[in-house]
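Asker: Coordinates only, no sequence provided:
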């Protein structure tokens, strides 16, 4: 995995659109004001004055007591407010980028002291028996639930029949399992949290890639490998790593990522291409999804379900089980109640309601030639 860009362009794009809208409104207000001034200029014949009176009367009726002059001034005032909002959005975007750069610099400094660094380490993967079988995946909640039981650095890969004689692959990535600031054997830790959220390559992400390769090798001749569709799903850090892989052009060269599911993950700053259909679920009172200070992109290929009313903050709402419950409730709601969810499920038909061909679990570990002291 290579370092990926984590600067969000969402606010910058919104800033540009607001600026353009402000300019359009300002031009419209100026044009209306100029037209009104010409109509009121001396030398108009009686017929024109009658026509103008009708315009003024209609303006009072449609635009209120201030009439069309008030409307022209209102357009200019609205344009000014939009311009102020545009500048604020751009400043916030710059502040987020500066914050991310500061986090990365702090992590680099900490690595020199033996903290939050993976220097000298390599990734290893070890296939282990699957803890349990997997039934056909009926919906997004079943995808999210695949993250349950992935203790000890396990990654789960599920092969399903794609309905066309080939295979599709669901890769479940675990969340943070170790909280020590010193990197240990289990790479799903605080070191990977900091590295992944700032766009750095991590051994945890490399291990996820290796786990998929192990599953492909075990499938033998059934797998088309590079042509097979891949869905990445993760909770918390697992979602960060999954989004980082989906945003990594180097990973996508050898893996056809078509879908991404994240729960409780700060992923708005990752440049996931529009070719990947994303479903992000966030509890409004879970503080973790907002740690990147960036809103998720507002586009057709990225569906964000933000559930709840927001503060007060409740760290208990970050638990995987709670997100499984939330997604299952969204699935069970009357059709059309959760806007966009039905369309996302339809797009993921290659992975859902398909026979399961195999389940693979791989333990991902860090190893050092010269272990850190």
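Answerer: Now that the structure is in, tell me what you want to look at. The shown structure was predicted, so the numbers you read here are calculated from the model rather than taken from an experiment.
Asker: CA atoms for contacts and neighbours, from now on please.
Answerer: Fine.
Asker: Show me the strands in the protein, by range?
Answerer: Assigned by DSSP state E, the chain shows strands spanning 121-128, 154-161, 167-173, 229-235, 256-263, 277-283, 302-307, 356-368.
Asker: Tell me which of the ones you listed sits nearest to residue 81.
Answerer: Closest to residue 81 of those is strand 302-307 (C-alpha to C-alpha; 27.8 Å).
Asker: And the closest one, what's buried?
Answerer: Using 16 or more other C-alpha atoms under 10 Å as the test for burial, strand 302-307 gives 302, 303, 304, 305, 307.
Asker: Output these as a markdown table; include the columns distance to residue 228.
Answerer: Formatted as a markdown table, the buried residues of strand 302-307 follow (distance: C-alpha to C-alpha, whole Å):
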| residue | distance to residue 228 |
| --- | --- |
| 302 | 21 |
| 303 | 23 |
| 304 | 26 |
| 305 | 28 |
| 307 | 33 |
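Asker: Give me the neighbour count for the closest residue to residue 10 other than its chain neighbours.
Answerer: Of all residues not flanking residue 10 in the chain, residue 297 sits nearest, at 5.8 Å (C-alpha to C-alpha, 6 or more residues apart in numbering). Look at residue 297: counted by other C-alpha atoms under 10 Å, it has 21 neighbours.
Asker: ok, structure two:
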């Protein structure tokens, strides 16, 4: 798993690009000005040899006026100065963001050190444990998924360490797979049999491998079974809170992507900015501004073409009730039911997820993931 180190580099790259464009604009302006200067000939524009008389002179005056508009403050020179100013602001923002990143990295590093210390006392650790996955009878039927709201709703009823895997008929043949990952179910720092707990919260957000993530991967393997499905069949991971953290962690894991072609991730109320997801994975992250949980990683989600963040509300008020799955489900359904274009990027994201939406359901698999101790429990 790779945890993002610095995102401010992107701001510096954009700033350098803007400065280069500004320099190109100045070069174009100088070229136009030079060409006009060469055209100013006494034989053409003045004296007894004036060709064409006053008509030509009037036309030339209009040309120079147009050139002034092109080259002046509202033209190429002005555009170049504006880009220069924007580049300066981006560089300043990037430097400030570098400080925030260093601070965030230090905080997360401190959390990791603290959890390692706690592990010596048997707290916040998966040490000495192995993952166990037990298939169970699905607790609900699943209808064809019509939008992001139905994807988020798959997380309902995943108590007791359940993971739900839905197999869909892919448009071009074969199957597409949706894996619904549960959120935090146990809050004790002492790990128990249910791995979707505080231990996995802390370990996952600091970049460590977790048995919970291993259990999610095993659930998908169970659903696909021996000989069922191919490695190139698309996979979508969806999760609320810790479920989103684990979904992002798996999607950023090159080993997991080597066995499963993850194309989409949906997270709600999850701090996932620290995960380095490749551009081949289309991410939809939904956050409530008054929910403190999505900000626990101390970083904003990256603004890239492959990552859409829908942040609802203005904050900075805090209302822990807004973290509930039901609240996020209500928000996602409202966003997808809004007139097209109301939520920028939502329509494009839904279009990209065509392998999973409005497709016949072939099977639903549920497993219970447990943490079992191979050695005496810490």
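Answerer: Good, I have the coordinates. These figures come from a predicted structure and were not determined experimentally.
Asker: re the thing from before, okay if I get the strands of structure 1 as TSV plus distance to residue 56 of structure 1?
Answerer: Output for these, formatted as TSV (distance: least, C-alpha to C-alpha, whole Å):
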stretch	distance to residue 56 of structure 1
strand 121-128	76
strand 154-161	69
strand 167-173	65
strand 229-235	61
strand 256-263	56
strand 277-283	51
strand 302-307	47
strand 356-368	72
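Asker: and residue 27 of structure 1, which of the ones you listed is closest to it?
Answerer: Comparing these under C-alpha to C-alpha, the one sitting nearest is strand 302-307, at 33.9 Å.
Asker: quick one: the closest one aligns where in structure 2?
Answerer: Aligning strand 302-307 of structure 1 against structure 2 (TM-score structural alignment) gives residues 307-312.
Asker: Trace residue 231 of structure 1 over to structure 2, please.
Answerer: Checking with TM-score structural alignment, residue 231 of structure 1 has residue 236 as its match.
Asker: still on that earlier bit, any idea which of the strands of structure 1 gets closest to residue 21 of structure 1?
Answerer: Of all those, strand 302-307 comes closest under C-alpha to C-alpha, at 24.3 Å.
Asker: any residues touching the closest one, and which ones?
Answerer: 274, 277-284, 296, 340-341, 344 (C-alpha atoms under 8 Å, 6 or more residues apart in numbering).
Asker: quick one: which of the residues you listed is most hemmed in?
Answerer: Busiest of the contacts of strand 302-307 of structure 1 [other C-alpha under 10 Å] is residue 278, holding 26 neighbours.
Asker: how far away is it from residue 212 of structure 1?
Answerer: Distance, residue 278 of structure 1 to residue 212 of structure 1, by C-alpha to C-alpha, to the nearest Å: 20 Å.
Asker: again with residue 176 of structure 1
Answerer: 20 Å.
Asker: Have a look at those two and say which one is more surrounded.
Answerer: Shown here are residue 176 of structure 1 and residue 212; by other C-alpha under 10 Å, residue 212 has more neighbours (24 against 20).
Asker: What is the equivalent residue in structure 2 for the more buried one?
Answerer: Aligned by TM-score structural alignment, residue 212 of structure 1 pairs with residue 220 of structure 2.
Asker: residue ranges for the helices of the stretch 251-373 of structure 1, please.
Answerer: For the stretch 251-373 of structure 1, helices defined by DSSP state H, counting those that start in this stretch occupy the ranges 320-332, 341-347.
Asker: out of those helices, deepest packed?
Answerer: Ranked by mean neighbour count, these are led by helix 320-332 with a mean of 17 (mean count of other C-alpha atoms under 10 Å).
Asker: post-alignment, that helix versus structure 2, mean distance?
Answerer: For helix 320-332 of structure 1, the mean deviation from structure 2 after alignment is 0.7 Å (mean C-alpha distance after the TM-score superposition for structure 1).
Asker: Where in structure 2 does that helix align, residue-wise?
Answerer: The alignment of helix 320-332 of structure 1 onto structure 2 (TM-score structural alignment) covers residues 325-337.
Asker: What residues does residue 161 of structure 2 make contact with?
Answerer: 182, 185, 194, 195, 196, 368, 369, 370 are the contacts of residue 161 of structure 2 under C-alpha under 8 Å, 6+ apart.
Asker: Map it onto structure 1.
Answerer: So residue 161 of structure 2 corresponds to residue 153, using TM-score structural alignment.
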